[in-house]
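Q: Can you look at this prediction? I've put the sequence above it.
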Amino acid sequence: MNPSPEFIAHYWGKADPNHSDTQTWHPLAYHMLDVAAVAAAWWDVCPALRGRFIAALPKTSENHLRAWVTFFVSLHDLGKADIRFQLKAPDALAAAWRMIAKGTDHEIPPQEISTFDHGHAGIAWAATEYETWLGARDADRAIWSGWDNWLAAVTGHHGDFPKPHFEGLAALEADPALIKHDRDARRTLVTAFASLFLQPAGLSLQDRPPTCSLPARALLAGFCASCDWLGSNTGEFNYRAPGPALADYLCERLDHIKSTRMLTRYGLLAPAQDYAGLPALLGCGEAPRGVQTLIDTLPTAPGLTLIEAPTGSGKTEAALAHAWRLLTAGEADSIVFALPTQATANAMFQRVEAFAAKAYGQANVVLAHGKRDFNAGFQQLVERGQRRTRQGDEEASVQCAAWLASSRKRVFLGQIGVCTVDQVLLSVLPVRHKFVRGFGLNKSVLIVDEVHAYDAYMYGLLGEVLKNQHACGGSAILLSATLSAPLRSKLLAAWESHTASETPDAPYPALWHAMGGAVTPLTVADEHRPPRREVGIECMRLAGAFPDGDLRTRIAEAAKHGALVAIVVNLVDDAQRLARALRELVSDSPEIEVDIFHARYRFADRQDKEAATLKHYGRHALRTTGRILVATQVVEQSLDLDFDWLITQICPVDLLFQRLGRLHRHQREQRPPGFDTPRCTVLTVERDDYGVFELIYGNARVLWRTDVLLNRSDKLVFPEAYRDGIERVYQHDDWDDEPERIACDFNKFSAEQRRREKDAQQLTSMTVSSFRDEDGRITSLTRDGEMSLSVLPLTTAGCLLDGQRIKAIAERDLAEQLNLNIVPCPASWAKRLHDCHKEADGLLAGLWQLVTDEAAPGMWQSSDGQFTYSQDFGLEKRHHEPA
């Protein structure tokens, strides 16, 4: 049944008194159909989207599933058919129907009107009235159990699942005729939309919808929110006066979406080119090698793929090739590439851009944490969303603008997004609009690089991400050069596949593919295995594992002889102290540069540091003079660097092997004299007390075993060491000569790891949206301690260090600008920063505001004198203590 235009005109759904057209309000029924039309059009043109819903809601035909999805999406704003919502814009209500006067028609307090939550009301009214819609009694609430999750998904406008209870819902101080008018309107809308969406598929309101699991509910919530954002864009869906019947209006909107290629214009959809084979991703004259030779043997079906291969062996190209195959097969429509740090994400972006040109031709490629140009469609959505309507912050277009204004979030709505793993983990945490992230991931191939590089807490979160991806029929590809068997088992278990103990082992390098609960290990043919590589090992026991005068002299002499030398330390304070000492040592040789690179910079400065590091030490560096880089762990992941000599402080064996991947990374015709073969100097402590290093890595046993392993031989042989060394160090049983203290510490460490993982999993079970996406506090949700504080250096005049006054920055640019100016710091700094101002709400919430004065050009000092910041050395404590 289609209600008459007169009835439609009684309710407004969108209202803007400053709208450019003469029509300043939009009928509620029309807006509900705008959003449903986006959902229907998106469904019809996107096989990957259909596949995710079919996997999440099995045992339902595709035709029936489309009907239920579009029907429930159309009900997303059902709660607006309530006098309290309608009174938010009394002028629109008067134009749509008639003036509703306080004292005559109602006695509703103004605060009850302004705080009325139409999303929450929508599901609450449904729970109260659905029996009249169905014309059936539901004594045991069995019918409602089929509706509950569906309605919770589509009415959760603020990224949460509302409960079907609303205190004071029916306690309306209003004319009974008004209350009945609203009740009749809700019933008429539901039955009208059932005739539009359910009836063509042979369904009716009396049919039970498919059981909506929690992963399916999250998928639907993200999809509905995205459709609502698009359907609220007045550039596409202009305000219309009542007139066309609902069926005619729906057809008109569907035709508009299709004929104008709206989804493509907004960067949400782009057809992938046919898969051209892995050689298309390689350089001229290069052929697939190692694990790359296995990619085309994988099934083009959703699953989990684990790729274990040495650094520099082409894992990235292998992952992108398999993702491309899935895109071509319609099993995904996008890719989300997650990396450990912002620096590694930046380094990956150019490679992914080149891939996008081949896989898509024209694609919407978005770098999180980067000041990149908007997709033109994204730009329009942001601009239109800046206009405030009568709904205020509840307006879908406003929420869309806020989302897309931050590159950290819009990575989930393009064809290819490159981000840190934190952004992926937020999809399972109690953060507003997390379901949009989850929806973006579900329809994408999720690629996680350096998957060994996280702690137990983060693995607890990543496991939940993988579970959701698996439940919705998605795909994930995990990459690592140094994956231990226990970790491999944990990741496979999250995909509901066999653990490593039930799966035959495979020689390194290997590829593991999980699909349907079974795991298939694939091994590389002998002719494609990596060449044998020997790395000379020199172990030095020094106080604090810090380079002494003799070693610093050797480093300086090596640079003077043309070597590119890297010293990788575990503490930023050590890096800052060592860089100063080496600069003083080579002060008589101005041709020798000493660079420093770590994580404690404003991101804008870190980008410059990263670019300089790649320029001077990367694959295509000029290498005409020697140079020294002092760095922390930021160089051990995903950066294509090539050093002649590597010095490193002791660290877990898997991370040590990552660092070794930057030593003689590329074949070169000539290296400086004395550095023609790869050699690494490992600095370790004088006794088996690892002190602050144990605090950093948590696991004293792994440090001790790595130490022992390195001291037993003067060389490491790869690729054998990747499997043998890592499995030996991480084996569960005690070593015969293991000190009792080390074994006891490991037991404490293991218990703590289990606790942290459990804490992470419990946090994902929360449904309350406790944090805003842009809240500075959310970093602490994804990182359990290390670098989890966000410090914002400011001048006494209230400006960022680049001179921008915060209050003068446009609202749409503020989140991005704050991100570029934040310095990550360890949680242990909280006591040092206790005097810094930290706001509880707003865009600055959770940021420690460090007030500074410019002490010298390019250098700022905090007002209390405890900190300095410079573009060269980053944020420094005045007194160097372990961080």
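A: Structure received. Because the structure is predicted, anything quoted here is derived from the model rather than measured. Numbering: from 1, shown residues only.
Q: For the rest of this, base every contact and every neighbour count on C-alpha atoms.
A: Will do.
Q: What are the buried residues along the longest helix along the chain?
A: Taking DSSP state H as the criterion, the chain has its longest helix at helix 740-764. For helix 740-764, the neighbour count (16 or more other Cα atoms under 10 Å) marks 742, 743, 746, 749, 753, 756, 757, 758, 760, 761, 763, 764 as buried.
Q: Surely the second one touches residue 701?
A: Yes. At 6.8 Å, residue 743 and residue 701 qualify as touching, with contact defined as Cα atoms under 8 Å.
Q: sorry, back to before: are there helices or strands packed against the longest helix of the chain, and which ones?
A: Contacts defined by 3 or more Cα pairs under 8 Å, 6 or more residues apart in numbering; DSSP states H and E place helix 740-764 against helix 456-471, helix 700-711.
Q: Now render the ones you listed as CSV, adding distance to residue 372.
A: Output for the helices and strands packed on helix 740-764, formatted as CSV (distance: least, Cα to Cα, whole Å):
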stretch, distance to residue 372
helix 456-471, 27
helix 700-711, 41
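Q: Mean neighbour count, these: which tops it?
A: helix 456-471 (a mean of 24; mean count of other Cα atoms under 10 Å).
Q: Second structure for comparison follows:
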Amino acid sequence: MSVASILNSADQWRASRSAQANALWAKSGNEDAYLRLPQHLIDAACVAEWLWEHWVSRSLKATLSQLWGLEEEYVRRLYCFLAGTHDVGKATVSFQRLVKDSPRENVLLPPLYDVGLSLDWPQGEGPDRKFPHGMASALLLRQWLADRDVEKMRRVAVSSVVDAHHGFTSDAQGLANFAEAISGRQSCFDEIATEFLDSMAELTDIDEVLEEIDFGDVPVADALQLMTGLVIMADWIASNEKAFPYTPLHAQRQRLEEAIAYINLPGPWIPLDVPDDTVDLYRRIFAWSDGFQPRPVQAAVVEAAQKTQGPALMIIEAPTGEGKTEAGLAAAHVMGQRCGAQGVFLAAPTMSTANGLFERTANWARRSSRQGEVASMFLAHSKNRLVTTFESMRFSGIGEDGQGSDTGQGEGAVVATQWLCGAKTGVLSDFVVGTVDQVLMMALQARFSMLRHVGLAGKIIIIDEVHAYDTYMSQYLYRALEWLSRYGVSVILMSATLPPSQKKKLAAAYASQLIEDAENAVEVLDTEGYPLVSVVDATGVRATDVEQRPTDTEMTIHHLDDSLSELASTLTEQLDDGGVGLVICNTVARAQEAYRELAGHFPGEAELHHAAFIAASRSDKEDSLREQLGPSAHRGGLRPWRKIIVATQVAEQSLDIDADLLITDIAPIDLMIQRAGRVHRHHRPATDRPSKLQSPKIYVRGIETRIPVPRFDGGATAIYGDKLLLATLACLPDVFRRPDDAEGLVREVYSSQLTIPEEWADAWDVACADDKKKRDRAEARAKTYRFPSPTYAANLSDLFSQLHSNTETVGGEERGNAQVRDADFTIEVVAIETTEYGYSPLVGDATVLEGMEPSAHAARQLAASTVRLPARMTRREVDFDQIIDELEGQTPGEWHTSSLLRGSVALRFDAQGTATVGRFEVSYDSECGLCVLDEVPSP
């Protein structure tokens, strides 16, 4: 069967359909335009064929072939057949009658009557029975397969793909009830459906494939999930009216060519060949100048990548400043080039870190791609339209030579095409930078999860700061690693401070799909080396100790009374000759409190950073801070003589800044080390630092009492739990040598054999019991919406069981989407200020008259003026419901027409920056961000 056989025969196939088949409508447009069902089916089949040949990567084809137990050519035929029959359920009275008593009835139904079709209800259908066309497609295909003697379990599995083409499977009981209701009936519509199935089977030459399926193992959820995602992709493209007009004007070949040109879907990544010399690789893909050498860990990572056998998990543990991001991308290049990967997904812990990595990754993607090749790129989080570098990429053209206008000689190009910039389609781009949630949601039961699986299954996945994920999020990460391993996806995990127990769990999750007795196999990773590069592949588990850089600094650690006066006096003493002090607090409220105190002592020299600032302001503040405290800023220039930064945990990961002094709330040791990485971070002239702070110092606060047993600030206890805080305090040294002490301290704090002071014994036992309860609860909660392991997911319906059983009206699914982080369900608002004649964004110069649609400029400023309400405001369901109702009432109705504002809710502030919602009064100002001023006590 030739590659283009479906397209070559498409016009003949369509012309050969019966008058009754051609009378059926599939999609209704404006005025009298509509798309006939045969045209939509052949469009989808042709798109599937094009996608297989031009978009599906070599690695994804191999994965599908392995999971289905079929040759790649047979998988191609099956894909085209299922895409070409996915809407056969529209050949039913239930679907055709959807336009009854509507303005479209007089256009869409007369052609049916003209060919003698009656819309009287047949057996099993009726006005009181909803018969979704996805379910109808599945049952019609299932019966057709039965007539071809395909074994029952196999025909149920194959038909579940078309059943789920709207993003989830039908309820099993509903399917069974309808199957029984229509069994044995005689219907002219069923005869039309059989015509479609018979003719599409002949067109795609599917009979040999069905024989192979009947002979092999029953397809299970992994194979079905990926196939469904590809069918949905073909259906969505074929359903795009601008790509495939509802009034066909051309032969199918021209129709397809024009549609593909409109969709503008670049093919898979084609990387440069990997040079023999590791130094040459780094210089090429990162534009390093001659003489610039990769660090030992960077060289070790490339060497390890070259030795992997098939799909692999790589864990890179190295201190901050070792270039782990570049190492991970270099490893992805090597692994991707060997397996024919679609591209790379780089996952960061927060939006801010993702934004910071986007341009760096885009530059790497251009340099790593062959000259003249074009790849697609996407920034995967909800605020991507506000990121200038991504937004400009969405509108960049491709030059005549196939390169983007901003690429250098010898590079490929990356573009963000319109079709691939959707919330659900973005992950299908070749290169994606986003928050880790986008990967964790691979293990989340949610509608259209199969598109996410297709998007990730062909890529190399890089996850940064992997230590940052708590017990709850880790459950999703473990399960995602199982599915990625099952799909043959290579994964690279990076961390500066990864507890050994966590590392082994991550490795065991991935290894579970590759090797026997994974739990025991990963024990070899319990080694004391640092930096360390660990690998899991089909040949086993191994770890490589890497040469450690020399000690770059020794930090003395001091303890500080938790009073604000002590905080201020310490900074006054230490910064009397200037310098940069970094104060990290565990909560926003605590950071605001510290800032107010310090702003009075250091007027104009204190600055606050946390997540409760309006999005645009937070980004601007962080950009300014990086510029002032980055590696190229020096005292007497951009680096200020004296400055105090008060921040929350955003400083652990998002801010590449260099302070002279750190005062930090107590936190788990791995996070303390991360925070210490912001002190004396950059090599700089001695003149950049005051003489008193030539040697770095760390002060630890947040401990309310130390004797006889430590009692911690309530915020620290709520976030981290007393067990880790007690363990950290017990192990905290007087001097921290970086990087020498990092691995040993993390290992000691997280050890099950930790020795703690005798007088803490009772408190330690209570803390350990509380920690176990919290972990058990987190693991139990995580199971609610989490996918089953691919080992035990037999049917496609196993991946959507919660969507059928959940009855919450706001959305079981919407709430489920928040399940990958163990956090209270919070509300993001657009902060606006009421003016005399309308409103303005709280940050920005745009004005909007009440009742008028916002201009593009105003909409962009409004979309950037978002802030998330504190969790305590919406933790109680009664508060949540009341606040949502009030916010919806404050939201201008005209926002529903704006792509940037649709679905947002507004919180209206007065000219003094205060607002009331529910039982809370809040304020906002540019110095402190959002604050809760007052609340009426709960009834």
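A: Arrived safely, thanks for sending. Everything numeric here is computed off the predicted structure, so don't read it as measured data.
Q: Give me the mean distance between the longest helix of structure 1 and structure 2.
A: Average distance, helix 740-764 of structure 1 versus aligned residues of structure 2 after superposition (mean Cα distance after the TM-score superposition for structure 1): 2.1 Å.
Q: Name the next helix or strand downstream of that helix, please.
A: As assigned by DSSP states H and E, the chain's next helix or strand after helix 740-764 of structure 1 is helix 779-782.
Q: For that following helix, give me the average deviation versus structure 2.
A: Once superposed with structure 2, the aligned residues differ from helix 779-782 of structure 1 by a mean of 3.1 Å; criterion: mean Cα distance after the TM-score superposition for structure 1.
Q: Tell me which stretches of the stretch 201-350 of structure 2 form helices.
A: Secondary structure of the stretch 201-350 of structure 2 (DSSP state H, counting those that start in this stretch): helices at 207-215, 221-238, 252-263, 278-286, 296-307, 324-339.
Q: Any chance of JSON lines for those helices, columns distance to residue 916 of structure 2 and mean neighbour count?
A: Shown next, in JSON lines, are those (distance: least, Cα to Cα, whole Å; neighbours: other Cα atoms under 10 Å):
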{"stretch": "helix 207-215", "distance to residue 916 of structure 2": "63", "mean neighbour count": "16"}
{"stretch": "helix 221-238", "distance to residue 916 of structure 2": "43", "mean neighbour count": "25"}
{"stretch": "helix 252-263", "distance to residue 916 of structure 2": "46", "mean neighbour count": "16"}
{"stretch": "helix 278-286", "distance to residue 916 of structure 2": "51", "mean neighbour count": "19"}
{"stretch": "helix 296-307", "distance to residue 916 of structure 2": "53", "mean neighbour count": "20"}
{"stretch": "helix 324-339", "distance to residue 916 of structure 2": "44", "mean neighbour count": "23"}
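Q: Could you pull up the contacting residues of the residue nearest to residue 150 of structure 2 when sequence neighbours are not counted?
A: What sits nearest to residue 150 of structure 2 in space, not counting adjacent residues and going by Cα to Cα, 6 or more residues apart in numbering, is residue 214, at 6.0 Å. Contact partners of residue 214 of structure 2, counting by Cα atoms under 8 Å, 6 or more residues apart in numbering, are 150, 151, 154.
Q: could you redo the helices of the stretch 201-350 of structure 2 as JSON lines and give each row distance to residue 701 of structure 2?
A: Converted to JSON lines, these look like this (distance: least, Cα to Cα, whole Å):
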{"stretch": "helix 207-215", "distance to residue 701 of structure 2": "65"}
{"stretch": "helix 221-238", "distance to residue 701 of structure 2": "50"}
{"stretch": "helix 252-263", "distance to residue 701 of structure 2": "56"}
{"stretch": "helix 278-286", "distance to residue 701 of structure 2": "41"}
{"stretch": "helix 296-307", "distance to residue 701 of structure 2": "34"}
{"stretch": "helix 324-339", "distance to residue 701 of structure 2": "31"}
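Q: out of those, nearest to residue 750 of structure 2?
A: In terms of Cα to Cα, the element of the helices of the stretch 201-350 of structure 2 nearest to residue 750 of structure 2 is helix 324-339, at 23.4 Å.
Q: Could you figure out how far the closest one is turned away from helix 296-307?
A: Using axes from the mean of the first three to the mean of the last three Cα atoms, to 10 degrees, the interaxial angle of helix 324-339 of structure 2 with respect to helix 296-307 works out to 10 degrees.
Q: Can you spell out which helices and strands pack onto helix 324-339 of structure 2?
A: Using 3+ Cα pairs under 8 Å, 6+ apart as the contact criterion, the secondary-structure elements in contact with helix 324-339 of structure 2 are helix 278-286, helix 296-307, strand 459-463, strand 491-495.
Q: where exactly do the helices run in the stretch 51-200 of structure 2?
A: According to DSSP H, counting those that start in this stretch, the helices that the stretch 51-200 of structure 2 contains are 58-68, 72-85, 93-96, 105-108, 110-114, 133-147, 152-163, 172-182, 188-204.
Q: Tabulate the ones you listed (CSV), appending mean neighbour count and distance to residue 525 of structure 2.
A: Formatted as CSV, the entries for the helices of the stretch 51-200 of structure 2 read as follows, by neighbours: other Cα atoms under 10 Å; distance: least, Cα to Cα, whole Å:
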stretch, mean neighbour count, distance to residue 525 of structure 2
helix 58-68, 20, 28
helix 72-85, 25, 37
helix 93-96, 20, 58
helix 105-108, 16, 66
helix 110-114, 15, 68
helix 133-147, 22, 47
helix 152-163, 24, 39
helix 172-182, 14, 43
helix 188-204, 19, 49
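Q: Adding distance to residue 802 of structure 2, write those out as TSV.
A: Compiled in TSV, these are given as follows (distance: least, Cα to Cα, whole Å):
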stretch	distance to residue 802 of structure 2
helix 58-68	25
helix 72-85	26
helix 93-96	27
helix 105-108	37
helix 110-114	39
helix 133-147	18
helix 152-163	17
helix 172-182	12
helix 188-204	32
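Q: wait, which of the ones you listed is closest to residue 812 of structure 2?
A: For residue 812 of structure 2, the closest of the helices of the stretch 51-200 of structure 2 is helix 172-182, at 18.7 Å, according to Cα to Cα.
Q: Could you tell me the angle between the closest one and helix 152-163?
A: Between the axis of helix 172-182 of structure 2 and that of helix 152-163 there is an angle of 100 degrees, by the same axes, to 10 degrees.
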